[in-house]
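Asker: got a structure for you, letters missing:
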């Protein structure tokens, strides 16, 4: 079975994000970029399935700028077999919208014919949490979201999902789209030998027009602002004073 894993190039999660002075977006100048953490978990999940003998080939895909090759090489160094880059824009500040990404992935799925698509539940830059669900709808495939456990059993996949009330275990028919959550696994670090080997692994480049997909944005950013600074805390001398402040000042009780 072949597995397709979409990955996205985002600002590294350790970096403090800065907003441009004119409020037109996030400042990306000299900012460290890396693979979306949820996508790293998806790559790791695919690799573990391959190590268990349930997967024959792992194909990683990224939709964005040419520099996303670095992100794909990271996935190849982790253990993916080959990569596909869909160059959808030349501007690093242009974020390809989830519906456009889902349409690109649908076209690639029809070309590659994988039995499973594993993707991160969301990207940490826009927090859309929509691409996996849209891809499932476009393909007419089963979907299992927010996976914290994943097991392949013949023609079906058993997935434990993280929901508001706790955990929910479902079984879906293959082929399927699975979006993964933080507690599914801990991604491995790529070793130096594997990083060197990744440079020789196949990386194909396509454009949206090659796939017959229009990625013209449907949304426009009106303004971007930083979150309000957190107010300083206060010390209280007793439980009674705490209750009084919660009631009269905070208005929470």
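Answerer: Right, received. Where do you want to start? Just so we're clear, the structure is a prediction, and the values are computed from it rather than from any experiment.
Asker: C-alpha from now on. contacts and neighbour counts both.
Answerer: OK.
Asker: so residue 107 touches residue 211, yeah?
Answerer: Yes - counting by C-alpha atoms under 8 Å, residue 107 touches residue 211, with 6.0 Å between them.
Asker: so for these two, which sits in the more crowded spot?
Answerer: Under the neighbour definition other C-alpha atoms under 10 Å, residue 107 and residue 211 were set side by side, and residue 107 has more, 19 against 16.
Asker: and the more buried one, what does it touch?
Answerer: Counting by C-alpha atoms under 8 Å, 6 or more residues apart in numbering, residue 107 makes contact with residue 211.
Asker: that one should be in a helix, yeah?
Answerer: Yes - Residue 107: assigned to a helix according to DSSP: H, G, I helix; E, B strand; the rest coil.
Asker: ok, it to residue 118 distance?
Answerer: Remark: distance between residue 107 and residue 118 (C-alpha to C-alpha, to the nearest Å) = 16 Å.
Asker: check residue 66 too.
Answerer: Taking C-alpha to C-alpha, one finds residue 66 at 23 Å from residue 118.
Asker: which one of the two has more residues nearby?
Answerer: Relative neighbour count places residue 118 above the other of residue 66 and residue 118, with 27 against 17, counting by other C-alpha under 10 Å.
Asker: here comes the other one, which I'd like you to weigh against the first:
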């Protein structure tokens, strides 16, 4: 069985800062991490590999040269190889152009049974790339997967909803987007960390390998444009009300009435 996992290197959002004049993210000096939902997607692929020794896991990402770090991390966790899509032509891509590029790369890899993606990236929160890849490849898809079971050619998943969940059965090949509740990602293995750096397990592809029309990738192929990025104004700090429960309730009632809330 061959599994492809799409991952993304994202800035640690707890430390992201925005240039007040340009309204853009300040990435210099900001640590990057493997997107959390993508970690769960990778872990599920590795669990399948643990139970099926003939399984190969390929990890795919698009980004600048430093995005190779997340592929090294994935290989250190147990993935077999990584593919980095790196080309200035890919820069500025929105979800539409990104999914187009990733889908073409998956076609180039070929011979896959399952494709895993994270539900969404923490630097965009659109949850669009996974479904768009499935549409471009003509694959059945199940999003927001919280439980996963595979037997022969059939996959049974439990999909998380706002008011519960639904169980869906789908045949391979198919694409799934994972949420963090799906599993608990493993830590990298010490010996595999050394192997990831020593062995040539990462391929770097530019558009020379993909041959995508310029009008369909990067900024030129992105119908979505970000006009402005900004941090919301800080809200007034909360107030702690002291006293017994009765006194607290009375004080709260007075404050709410004074502000015409009630």
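Answerer: Perfect, thanks for sending it. A quick note: this is a predicted structure, and the numbers were derived from the prediction, not measured.
Asker: so which residues of the stretch 51-200 of structure 1 form strands?
Answerer: Assigned by DSSP state E, counting those that start in this stretch, the strands in the stretch 51-200 of structure 1 fall at 57-64, 82-87, 116-120, 142-153, 156-163, 166-173, 176-180.
Asker: right, and those strands - which one's nearest residue 7 of structure 1?
Answerer: Proximity to residue 7 of structure 1 (C-alpha to C-alpha) singles out strand 57-64 among the strands of the stretch 51-200 of structure 1, at 5.2 Å.
Asker: now that closest one on structure 2. Mean distance?
Answerer: Superposed on structure 2, strand 57-64 of structure 1 shows a mean distance to its aligned partners of 0.6 Å (mean C-alpha distance after the TM-score superposition for structure 1).
Asker: which part of structure 2 matches that strand?
Answerer: Mapping strand 57-64 of structure 1 onto structure 2 (TM-score structural alignment) gives residues 56-63.
Asker: nearest to residue 102 of structure 1, of the strands of the stretch 51-200 of structure 1?
Answerer: strand 57-64 (9.9 Å).
Asker: contacting residues around the closest one?
Answerer: Residues contacting strand 57-64 of structure 1 (C-alpha under 8 Å, 6+ apart): 1-9, 43, 46-47, 50, 68, 72, 75-76, 80-89, 92, 95-96, 101, 104.
Asker: drop anything exposed from those.
Answerer: 2-9, 43, 46-47, 50, 68, 72, 75-76, 80-89, 95-96, 101, 104 (16 or more other C-alpha atoms under 10 Å).
Asker: could you pull out the helices for structure 2?
Answerer: Residue ranges of the helices in structure 2, as given by DSSP state H, are 36-51, 68-77, 95-109, 129-137, 190-198, 207-210, 245-258.
Asker: tell me what angle the fifth one forms with helix 68-77.
Answerer: Okay, so that is helix 190-198 of structure 2. Interaxial angle, helix 190-198 of structure 2 versus helix 68-77 (axes from the mean of the first three to the mean of the last three C-alpha atoms, to 10 degrees): 140 degrees.
Asker: what angle do helix 190-198 of structure 2 and strand 81-85 make?
Answerer: Using the same axes, to 10 degrees: helix 190-198 of structure 2 against strand 81-85 is 40 degrees.
Asker: and what of the longest one?
Answerer: Following the same axes, to 10 degrees, one obtains 150 degrees for the angle between helix 36-51 of structure 2 and strand 81-85.
Asker: helix 36-51 of structure 2 vs structure 1, average distance?
Answerer: Mean deviation for helix 36-51 of structure 2: 0.7 Å (mean C-alpha distance after the TM-score superposition for structure 1).
Asker: residue in structure 2 matching residue 155 of structure 1?
Answerer: So, by TM-score structural alignment, residue 155 of structure 1 is matched to residue 153.
Asker: give me the number of residues near its match?
Answerer: For residue 153 of structure 2, using other C-alpha under 10 Å, the count is 10.
Asker: hang on, it packs against residue 171?
Answerer: Yes - taking C-alpha under 8 Å as the definition, residue 153 of structure 2 is a contact partner of residue 171 at 5.7 Å.
Asker: make a markdown table from the strands of the stretch 51-200 of structure 1 and add distance to residue 227 of structure 1 to it.
Answerer: Listed next are these as a markdown table, based on distance: least, C-alpha to C-alpha, whole Å:
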| stretch | distance to residue 227 of structure 1 |
| --- | --- |
| strand 57-64 | 27 |
| strand 82-87 | 32 |
| strand 116-120 | 25 |
| strand 142-153 | 26 |
| strand 156-163 | 27 |
| strand 166-173 | 30 |
| strand 176-180 | 27 |
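Asker: so which of those strands gets nearest residue 194 of structure 1?
Answerer: strand 82-87 (13.2 Å).
Asker: which residues touch that closest one?
Answerer: 58-66, 68-69, 72-73, 76, 201-208.
Asker: how big's the offset between it and structure 2?
Answerer: Strand 82-87 of structure 1 sits 0.6 Å off on average (mean C-alpha distance after the TM-score superposition for structure 1).
Asker: and that strand with strand 57-64, angle?
Answerer: Using the same axes, to 10 degrees, strand 82-87 of structure 1 lies at 20 degrees relative to strand 57-64.
Asker: before we move on, back to that, out of the helices of structure 2, which comes closest to residue 233 of structure 2?
Answerer: helix 245-258 (23.0 Å).
Asker: which among the contacts of strand 82-87 of structure 1 count as buried?
Answerer: For the contacts of strand 82-87 of structure 1, buried by 16+ other C-alpha under 10 Å: 58-66, 68-69, 72-73, 76, 203, 207-208.
Asker: separation between the residue lying closest to residue 79 of structure 1 once chain neighbours are set aside and residue 225 of structure 1?
Answerer: Of all residues not flanking residue 79 of structure 1 in the chain, residue 47 sits nearest, at 6.2 Å (C-alpha to C-alpha, 6 or more residues apart in numbering). Remark: distance between residue 47 of structure 1 and residue 225 of structure 1 (C-alpha to C-alpha) = 39 Å.
Asker: ok, residue 106 of structure 1 next?
Answerer: Distance from residue 106 of structure 1 to residue 225 of structure 1, by C-alpha to C-alpha: 34 Å.
Asker: which one's more surrounded, these two?
Answerer: residue 106 (20 against 14).
Asker: so that one sits against residue 135, correct?
Answerer: Yes - counting by C-alpha under 8 Å, residue 106 of structure 1 does reach residue 135; the two are 6.3 Å apart.
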